[in-house]
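Engineer: predicted model, plus sequence, below.
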Amino acid sequence: MPHFIVEYSANLEHELDLDRLFANVHRQLIAMPQFPTGGIRSRARRIEHYCFADGLGDYAGVHVELKLSATRPQAMREEIGQRIFATLEAHFADLQARRFLALSMEVGLFHPGSFFNSNNLHALFEHP
């Protein structure tokens, strides 16, 4: 873990460079000793039905959920959230300069006892 989930309005389909965003976020998370490389995951969801503000313009939106373990201290979750949001703002700065874009992010929590996982990727990144 963590999971990085991007939801974006369909009118942004050809304006996002999600591969670059994911690479930047993964590099940043891998550099943090709290996260094993094999547990970092990113994905995106295109949202077909949406409305922003008064609904009259070609407004767009990106919302990110960064899911972390609830066992991480609150201060750590806030610091990581601020760092990742700064990365998002930098990534989308040019897009916000060209069009109206609502950008948001929340840090969600995986709670022990209600999150189940099977992952054999960790073995690929273990150091002898």
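Structural biologist: That came through, no problem.

Engineer: can we go C-alpha only for contacts and neighbour counts from here?
Structural biologist: Noted.

Engineer: now the strands for this structure?
Structural biologist: Using DSSP state E, the strands of the chain run over 3-9, 41-47, 60-69, 101-110.

Engineer: residue 95: which of those strands is closest?
Structural biologist: Across the strands of the chain, residue 95 has its closest neighbour in strand 101-110 (7.5 Å, C-alpha to C-alpha).

Engineer: list the buried residues in that closest one.
Structural biologist: Of the residues in strand 101-110, 101, 103, 105, 107-110 count as buried by neighbour count, 16 or more other C-alpha atoms under 10 Å.

Engineer: JSON lines please, covering the strands of the chain and showing distance to residue 32.
Structural biologist: Listed next are the strands of the chain as JSON lines, based on distance: least, C-alpha to C-alpha, whole Å:
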{"stretch": "strand 3-9", "distance to residue 32": "14"}
{"stretch": "strand 41-47", "distance to residue 32": "15"}
{"stretch": "strand 60-69", "distance to residue 32": "13"}
{"stretch": "strand 101-110", "distance to residue 32": "17"}
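
Engineer: second structure for comparison follows:
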Amino acid sequence: MPHFTIEYSANLDDRVDIAAVVELVRAAAAETGLFALDGICVRAVRCANYAIADGRDGLSFMAMLLRVNEGRDAVARKHAGDHIFGRLSRYLEPLFADDRFALSFDIKVHDREAGWERNSIHDLLINEARHG
């Protein structure tokens, strides 16, 4: 259950290819080897209404949250987080040049006793691997 939610300010629409960001995060997560491919889910949520810092025009943000199930130790999560955040930071480097952009990334460990999952994608990938 590595589920990424990327919230971003609407004023990034003309400056960032959000579909490319979603794919970059998905690929970076897969590269870590920490997550089962069938469980990776990345979604972006455009925030039309937001207020940042002192409220001046032109400020923008991207805030990413990763929810993972228990069972991955802190060192492994840190290593994966460093890789994913590093890839995303490099991609968004041009936005930092104007001093009006904030990027954050948090990892939250999900309590299995307080959550439910159902996923048929796992079976799809297994069947495709077996039968080409």
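Structural biologist: Yep, that arrived. Treat the numbers as computed from the prediction; the structure is a model and nothing was measured.

Engineer: so after superposing, what's the score?
Structural biologist: After superposition, the two chains reach a TM-score (TM-score structural alignment, normalised by the length of the first structure) of 0.89; 128 aligned residues with a C-alpha RMSD of 1.6 Å.

Engineer: now do the contacts for residue 25 of the first structure.
Structural biologist: If you count contacts by C-alpha atoms under 8 Å, 6 or more residues apart in numbering, residue 25 of the first structure has them with 84, 87.

Engineer: against residue 11 of the first structure, how distant is it?
Structural biologist: Using C-alpha to C-alpha, to the nearest Å, residue 25 of the first structure is found at 23 Å from residue 11 of the first structure.

Engineer: what's the answer for residue 49 of the first structure, then?
Structural biologist: 10 Å.

Engineer: and the two? Which one has more around it.
Structural biologist: For residue 49 of the first structure versus residue 11, neighbours defined as other C-alpha atoms under 10 Å are more numerous around residue 11 (15 against 7).

Engineer: show me the contacts for that one.
Structural biologist: Contacts of residue 11 of the first structure (C-alpha under 8 Å, 6+ apart): 58, 60.

Engineer: redo that, cut-off 7 Å
Structural biologist: residue 60 (C-alpha atoms under 7 Å, 6 or more residues apart in numbering).

Engineer: show me the longest helix that occurs in the second structure.
Structural biologist: Taking DSSP state H as the criterion, the second structure has its longest helix at helix 74-91.

Engineer: give the aligned range of stretch 78-91 of the second structure in the first structure.
Structural biologist: Across the first structure, the stretch matching stretch 78-91 of the second structure (TM-score structural alignment) is residues 78-91.
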